[in-house]
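Enquirer: Below: sequence and its predicted model.
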Amino acid sequence: MIVTVLGEIPAAELGRTDCHEHLLIRGGLPIVLEPDFALDSVDAAVAEVGEFLAAGGAALVDCMPLGVGRDARGLVEIARRTGAVVIATTGFHKDRYYAADHWVHTYSVESIVELLVSEFTEGLEVSGYGGPLVQRLEARPGAIKVATSGPVPTPTELRLVEAAGYAQVRTGLPVLTHTDDAGSADVQLSILAGCGVPPSSIVFGHMDRHASVSALAELCAAGASVCLDWMGRHDRRPDEYIADLVASLASRGHLEHVVLGQDLARRTYWHAYGGGPGLANLMESFPALLRKAGLTDDHIDQVLVGNPRRVLDRMETPPA
């Protein structure tokens, strides 16, 4: 089953999916550091998700974790108003997005594991455990996020990744990662595997930004999946680059380990805030580029539907 903010659905019901997105960022240190991250309007998100659905999309994974601007109530409202399948995440972002006095820097791994597991068993905590009261929704997370900074994670990040790994073993939720470079994935895989997380439950994010085809293929061969999600940055590189990466991985026999996203975590990327390319880009424009790169409609359905169904399907019997 796949856990959405409105309840569980059978994996077979999941449609075309954006596996790495940001629908709301409200509060937290990220928007202090970068005001363009302030995706603060539910109405804007409803309009933007409406365009995504009209273009053929069906589901989005919101990758804002604890303490950095996640709006759990807002995600539920977006899902109810649009009919989109919205999947929330628990877990953590990079060290730099937490203030020096935030509890992530001092809580034990064991305590953090309990906080993550409780989000799954009892419901999303509205403030991201910002206190002093704990307020939960019925909505639960469908994935766990982890993040590291470059090839050498900070001590806080190492603890948070470890806690996420142990939480995965207890919940069966997939782990979605943020990587800053190709080496980040190797470090994350080592830590998570050491906690007992099966590679099939790990999706390494942002890998099209910095990893070679051979590096991506190695992760896929290990049983993990990679999320290619830097499309729409036409001022930096064409989306054809990502389409060619998908085709290259397909030619090496690794298409089943590829999912797609957009990571449009800036106002300037959204039509609803006056920017672009907009959330609809993945469904509206990218399939044509995949066909141009030599992929068939069946291949496209695999990366947009089949693979997300597999990686987001919670393990019903987590490993002992």
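Expert: Great, that's in hand.
Enquirer: C-alpha only now, for contacts and for neighbours.
Expert: Noted.
Enquirer: can you give me the helices for this structure?
Expert: Taking DSSP state H to define them, one finds helices in the chain at 29-33, 42-54, 72-82, 109-122, 155-171, 182-194, 213-221, 240-251, 281-284, 286-292, 297-301, 307-311.
Enquirer: mind checking which of those helices is nearest residue 8?
Expert: The closest of these to residue 8 is helix 109-122. By C-alpha to C-alpha, the value is 11.9 Å.
Enquirer: Which elements pack onto that closest one?
Expert: strand 89-91, helix 155-171 (3 or more C-alpha pairs under 8 Å, 6 or more residues apart in numbering; DSSP states H and E).
Enquirer: Identify the residues contacting the last one?
Expert: If I follow you right, that is helix 155-171. Residues outside helix 155-171 that contact it (C-alpha atoms under 8 Å, 6 or more residues apart in numbering) are 91-92, 94-95, 104-105, 109-110, 112-114, 116-117, 120, 144-149, 174-175, 188, 191-193, 195-197, 315, 318-320.
Enquirer: go with 6 Å
Expert: Outside helix 155-171, the residues within contact range by C-alpha atoms under 6 Å, 6 or more residues apart in numbering are 105, 109, 113, 117, 146, 148, 192, 195, 318.
Enquirer: ditto for stretch 16-23
Expert: Contacting residues not belonging to stretch 16-23 are listed as 57-63, 260-261, 263, 265, 304-305 [C-alpha under 6 Å, 6+ apart].
Enquirer: Use this one as the comparison:
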Amino acid sequence: MSYIRTMLGDIAPDQLGFTYSHEHIVCRPGHWKDRNVDDLLLDEPIKSQSDVEIFKRAGGKAIVDATAIDYGRDVYAVQSISKNTGVHIIGTAGFNKSFLWDSLRPGSTETYYEWIERSSIKQLANFVVDEVELGMENTAVRAGQVKFGTGYNTISPLEEKTLRAVAMAQHITKAPIHSHTEVGTMALEQIVMLKEEGIDITHLSIGHMDRNPDTYYHLKIADEGAYLCFDGIGKVKYYSENVRINCILELVKRGYQKQILISGDTARKSYYKSYGGGLGLGYIIEQWVPRFIEEADEAGFDGKSLIDEFFIHNPRNNFTFKK
């Protein structure tokens, strides 16, 4: 039986609906909290919920919360937002990247770095399995994907360790697997390691592909069967929407429209409307989608059909547990 695991329980894949594939809803990353970087603390659940409500009113049905344990999850707060709004939210097991691992684990006197360093790959894998099958952080709220991350143009030994642990956990749980890439780098190297672990790359989505707007690179990743997550929508400080849309349409031209996911990675107060004036969770549906449809139609494609692929069909396929 196929299913998608949300923070409120398992649902049939066709119940998922219009989905953002990589967001952050409530999080207090220790690395940034210790440095008093307030913009990176999404620490007021009622404000986060207000933006989720905007998303729902615009037609959104589901959000993937990509916040792993080392990025300061608040499992119950996010589950409550799901209950209160009726929006499906998928939680994330696993890890982010070593850059963040200098903070203390909750309820522990050791840092994430120290914990990962002293643990075996099997021990870390068992931790991830438990987050999927039992619940995250001693709750009964189960994760719906597993995650690892790597750094900018490098994969540290401990990042490789978590990658292989997450791969082991994926074999056991059959959960979809997601990777963080720093500035869109090291995706092909990640794929090599995952294939060494026997992972079916069609179960993998790779984040932050629009931070590295290189069509040749994107095509090489798509050739491997992975989903490419363009999750920086609205962040013109990196690239204009024209650059992102052109990268997406280049993939579509080669027939890879079924491997594209779209989202905003809203991990700052300044990205949220309800925290004080950012574009917010409504932006993609309300403004980016109409623009994409217009540009896709002008390029000779059926823009509406592509939007259905990116936000409905592809998330449904990617986030389904494949037994």
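Expert: Everything's here; your move. None of these values were measured; they are calculated from a predicted model.
Enquirer: out of the helices and strands packed on helix 109-122 of structure 1, deepest packed?
Expert: Highest mean neighbour count of those: strand 89-91, a mean of 31 (counted as mean count of other C-alpha atoms under 10 Å).
Enquirer: Which stretch of structure 2 lines up against that strand?
Expert: Using TM-score structural alignment, strand 89-91 of structure 1 lines up with residues 92-94 of structure 2.
Enquirer: With distance to residue 21 of structure 1 added, can I get the helices of structure 1 in CSV?
Expert: Formatted as CSV, the helices of structure 1 follow (distance: least, C-alpha to C-alpha, whole Å):
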stretch, distance to residue 21 of structure 1
helix 29-33, 15
helix 42-54, 11
helix 72-82, 12
helix 109-122, 20
helix 155-171, 20
helix 182-194, 19
helix 213-221, 21
helix 240-251, 17
helix 281-284, 11
helix 286-292, 16
helix 297-301, 19
helix 307-311, 14
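Enquirer: that older thread, mind reading off the mean deviation between the match of strand 89-91 of structure 1 and structure 1?
Expert: Following superposition, stretch 92-94 of structure 2 is found to deviate from structure 1 by 0.4 Å on average (mean C-alpha distance after the TM-score superposition for structure 1).
Enquirer: ok now that stretch, how far from the chain's centre?
Expert: On the basis of C-alpha atoms, centre = their mean, to the nearest Å, stretch 92-94 of structure 2 sits 10 Å off its chain's mean C-alpha point.
Enquirer: who touches it?
Expert: 66, 68, 128, 131, 143, 145, 146, 147, 148.
Enquirer: Tell me who's in contact with the residue mapped onto the second one from structure 1.
Expert: Structural alignment (TM-score structural alignment) places residue 68 of structure 2 against residue 65 in structure 1. Contacts were defined as C-alpha under 6 Å, 6+ apart; by that measure residue 65 of structure 1 touches 89, 90, 91, 92.
Enquirer: thought the last one was touching residue 144?
Expert: Which is residue 92 of structure 1. No. Using C-alpha atoms under 6 Å, residue 92 of structure 1 is not in contact with residue 144; the gap is 8.0 Å.
Enquirer: returning to that earlier point: using JSON lines, lay out the contacts of helix 155-171 of structure 1 together with distance to residue 286 of structure 1 and neighbour count.
Expert: What follows is those, written out as JSON lines (distance: C-alpha to C-alpha, whole Å; neighbours: other C-alpha atoms under 10 Å):
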{"residue": "105", "distance to residue 286 of structure 1": "40", "neighbour count": "16"}
{"residue": "109", "distance to residue 286 of structure 1": "41", "neighbour count": "18"}
{"residue": "113", "distance to residue 286 of structure 1": "38", "neighbour count": "21"}
{"residue": "117", "distance to residue 286 of structure 1": "36", "neighbour count": "24"}
{"residue": "146", "distance to residue 286 of structure 1": "27", "neighbour count": "29"}
{"residue": "148", "distance to residue 286 of structure 1": "29", "neighbour count": "27"}
{"residue": "192", "distance to residue 286 of structure 1": "32", "neighbour count": "24"}
{"residue": "195", "distance to residue 286 of structure 1": "36", "neighbour count": "18"}
{"residue": "318", "distance to residue 286 of structure 1": "35", "neighbour count": "15"}
